[in-house]
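Undergrad: Sequence and predicted structure are below.
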Amino acid sequence: MANFSFQRGILPPSVGVRQSWAIAGAPSESTYLAIHVKKDGQWKLDSVRETEIPDGPAASLALQELAWLVGEWGSEDPDAPLSASVTWTKNKAFLNYSFKVSAPDVDDLEGTQVIGWDPAAGTIRSWLFDSDGGFGEGTWTKKDNAWIVRFSQVLPDGRKASATNVYTMIDANTFTWKSIGRKVDDEFLPNVEEVKIVRKTSARPAKETNTGVEKTRSRDAKK
């Protein structure tokens, strides 16, 4: 299938431009620009420039490296029960990560983290909101098979927290998570040691237990 227009505009009467787009079969789409020159009363092709159109939205393409997170996840440590569910939004523009963390003698902490591509900054970012009323954002950087998330958060009481969270992919059904450099205002908190997280089902890669990740939790801060 093709579409084209023949343009004269402000060009000399002897020069014309033909700009088109075409879909070759199903998988490939491209545009091309053809310049025609009129000689001896006939239009003749002078030059052609073709440009391939990338498949899918830029956000979807950028997030493919995190597609393995999609699915249902849970920790193996009975003393630190947590669960997470990661799904794509429409058009795979964002990854939606819902999580739940349980701990003795306190209400379960639940939250949602949205992971997306920031075209202005040219990087993957995330935005997190939890059931305690805290919210924050992170910047994702890949190093080998690990994703390093520099996270900052506003706690429910107004204090500011920060941490570096590391997600390391072990295989398609396993990854580890740890949080280091944790800080609330000017006070440093103990690191969260590496936690092993496994896929509950083989349905799809899920998003890590963001719950642990994006969390310099307010409860931690109060300790």
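TA: Sure, I can see it.

Undergrad: going forward, measure contacts and count neighbours with C-alpha atoms only.
TA: OK.

Undergrad: Tell me how many other residues surround the closest residue to R199 other than its chain neighbours.
TA: In this structure, R199 finds its nearest non-sequential neighbour in W73, 4.5 Å apart by Cα to Cα, 6 or more residues apart in numbering. A count of nearby residues for W73, using other Cα atoms under 10 Å, gives 26.

Undergrad: Tell me the spacing between W73 and S83.
TA: Plainly put, W73 is 6 Å away from S83 if you go by Cα to Cα, to the nearest Å.

Undergrad: second one coming, line it up with the first:
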Amino acid sequence: MTKVNGELRQWEGTIMIRLGCVILSIASGLAAKAVAADFDPAKLEQIVSSSAEKYVEAFQERDSKKLAALFTEAAVYIDGDGAVFHGREAIQAEYEAYFESASKGELKLELTVIRPIADNVIIEEGVSEFLPEDDGPVSLTRYAATHVQQKDGEWLIAGVRELAPAEMTNHERLKALQWLIGSWNEEVPGRVITTEWTWSADGSYLIARFSMMTEDGTGRAGTHRVGWDAQRKQFRSWVFDAEGSFAEGTWADRDGGWEITLAATLASGESATGVLRYERDGEDAMIVSQLRRVAGGESVPDTETRVV
């Protein structure tokens, strides 16, 4: 298996590890840079993602009381028609009325912006997607929510405003990953990898140009493009290196991190697969895990690296 292992080491250096230098874990997906001194991006993501998970869980259970409990006593909810529901009781009553008449279905929340405006106030923006169990149309609604920390430390929703329903552009969806833009450097045993991320000219993709230099002076380079797949409703990656290897992957938000399932064809013609997992670690670093890798039918041990 010497040939396979050699190709695998090259693949790890230019595709798997390269991706590991640059891809976000967004709690759930996503976050803007923190401007409040007391919060780093990972903490902000945890707060808002936890609230979103509780909201979706209560909504799926059609539990209006549990939903209302996520709001402050004096919260304000403004729906897409401009109707205002003031206070927790009014919000609960509105949910009860909605569940009595609305079809059952699946709710998904896609967080696009998480922005602190004070030490105890966070603004969340996103898109809600409702897929009815029957054959009714899918509903997409933009929204903005304000989270306020209570005296006991709990975070509750102080306000929600539904905005005009609209499909997000690819650029708007990719804003969840725009923290990637800039230079990244990674030093791992035997090699140094540098990556520069930019927007594509039309703003529909994020593009990385990466290079690797080994300790014996050997260099390799390649590109990595990330876009939105409107059919699959998920991010996709396309990676190419100068030696002829290439990989394609799909993204999934799991357990507070992003996992990218990759399938590669090496320059030798061998196939390789693997999963990359990214969890953000503070404002300027992330934890990169390489999981379930197989090349030429041979398993490769998992790894975990902190990248800055």
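TA: It's in. What you see is a predicted model, and the numbers here were worked out from it, not measured in a lab.

Undergrad: TM-score for these two?
TA: Once superposed, the chains reach a TM-score of 0.59 (TM-score structural alignment, normalised by the length of the first structure), with 146 aligned residues with a Cα RMSD of 2.2 Å.

Undergrad: still on that earlier bit, what is the aligned counterpart of the residue nearest to R199 of the first structure in the second structure?
TA: Using TM-score structural alignment as the criterion, W73 of the first structure maps onto W184 of the second structure.

Undergrad: quick one: contacts for that match?
TA: By Cα atoms under 8 Å, 6 or more residues apart in numbering, the contact set of W184 of the second structure is C21, V22, T194, T195, E196, V308.

Undergrad: Please point out which of the residues you listed the first structure shares.
TA: Contacts conserved in the first structure for the contacts of W184 of the second structure, using both residues aligned by TM-score structural alignment, their matches' Cα atoms under 8 Å: T194, T195, E196, V308.

Undergrad: Tabulate these in JSON lines, adding columns for neighbour count and secondary structure.
TA: As requested, those are exported to JSON lines (neighbours: other Cα atoms under 10 Å; DSSP: H, G, I helix; E, B strand; the rest coil):
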{"residue": "T194", "neighbour count": "18", "secondary structure": "strand"}
{"residue": "T195", "neighbour count": "24", "secondary structure": "strand"}
{"residue": "E196", "neighbour count": "17", "secondary structure": "strand"}
{"residue": "V308", "neighbour count": "17", "secondary structure": "coil"}
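
Undergrad: can you name the two of the residues you listed that are farthest apart?
TA: Pairwise distances among those were taken by Cα to Cα; the largest, 13.2 Å, belongs to E196 and V308.

Undergrad: so what does the lengthiest helix in the first structure touch, helix or strand wise?
TA: As assigned by DSSP state H, the longest helix anywhere in the first structure is helix 58-63. Helix 58-63 of the first structure sits against strand 94-101, strand 109-118, with contacts defined as 3 or more Cα pairs under 8 Å, 6 or more residues apart in numbering; DSSP states H and E.

Undergrad: how close does the match of W73 of the first structure sit to R209 of the second structure?
TA: 11 Å.

Undergrad: what do those two both touch?
TA: T195, E196.

Undergrad: what residues are up against the closest residue to S218 of the first structure other than its chain neighbours?
TA: Nearest residue to S218 of the first structure, sequence neighbours excluded (Cα to Cα, 6+ apart): L155, at 5.7 Å. Contact analysis of L155 of the first structure by Cα under 8 Å, 6+ apart lists G133, G134, F135, A161, R217, S218.

Undergrad: Widest-spaced pair of those residues?
TA: Greatest spacing in those, by Cα to Cα: G133 and A161 (13.6 Å).

Undergrad: Between those two, which has more neighbouring residues?
TA: Set G133 of the first structure next to A161 and count neighbours by other Cα under 10 Å: A161 wins out with 23 against 12.

Undergrad: what residue of the second structure matches up with the more buried one?
TA: With TM-score structural alignment as the criterion, A161 of the first structure matches A272.

Undergrad: SS state for F175 of the first structure?
TA: Assigned by DSSP: H, G, I helix; E, B strand; the rest coil, the conformation of F175 of the first structure is strand.

Undergrad: now swap in E243 of the second structure and tell me
TA: Quick answer, by three-state DSSP: E243 of the second structure is coil.

Undergrad: That one -> the first structure?
TA: Using TM-score structural alignment, E243 of the second structure sits opposite D132 in the first structure.

Undergrad: Off-centre distance for the helix or strand following the longest helix of the first structure?
TA: Going down the chain from helix 58-63 of the first structure, the next helix or strand is strand 71-75, by DSSP states H and E. Centre-to-centre, strand 71-75 of the first structure and its host chain are 18 Å apart (Cα atoms, centre = their mean, to the nearest Å).

Undergrad: Correct me if wrong, but R232 of the second structure is in a strand.
TA: No. R232 of the second structure sits outside any strand when classified using three-state DSSP, being coil.

Undergrad: Counterpart of it over in the first structure?
TA: Aligned partner of R232 of the second structure by TM-score structural alignment: A121.

Undergrad: Which among the helices and strands packed on helix 58-63 of the first structure is found nearest to P78 of the first structure?
TA: strand 94-101 (11.6 Å).

Undergrad: What span of the second structure is that closest one aligned with?
TA: Going by TM-score structural alignment: strand 94-101 of the first structure matches residues 205-212.

Undergrad: which residues sit against the matching stretch?
TA: Residues contacting stretch 205-212 of the second structure (Cα under 8 Å, 6+ apart): 13-14, 18, 170-171, 174, 178, 191-200, 219-228.
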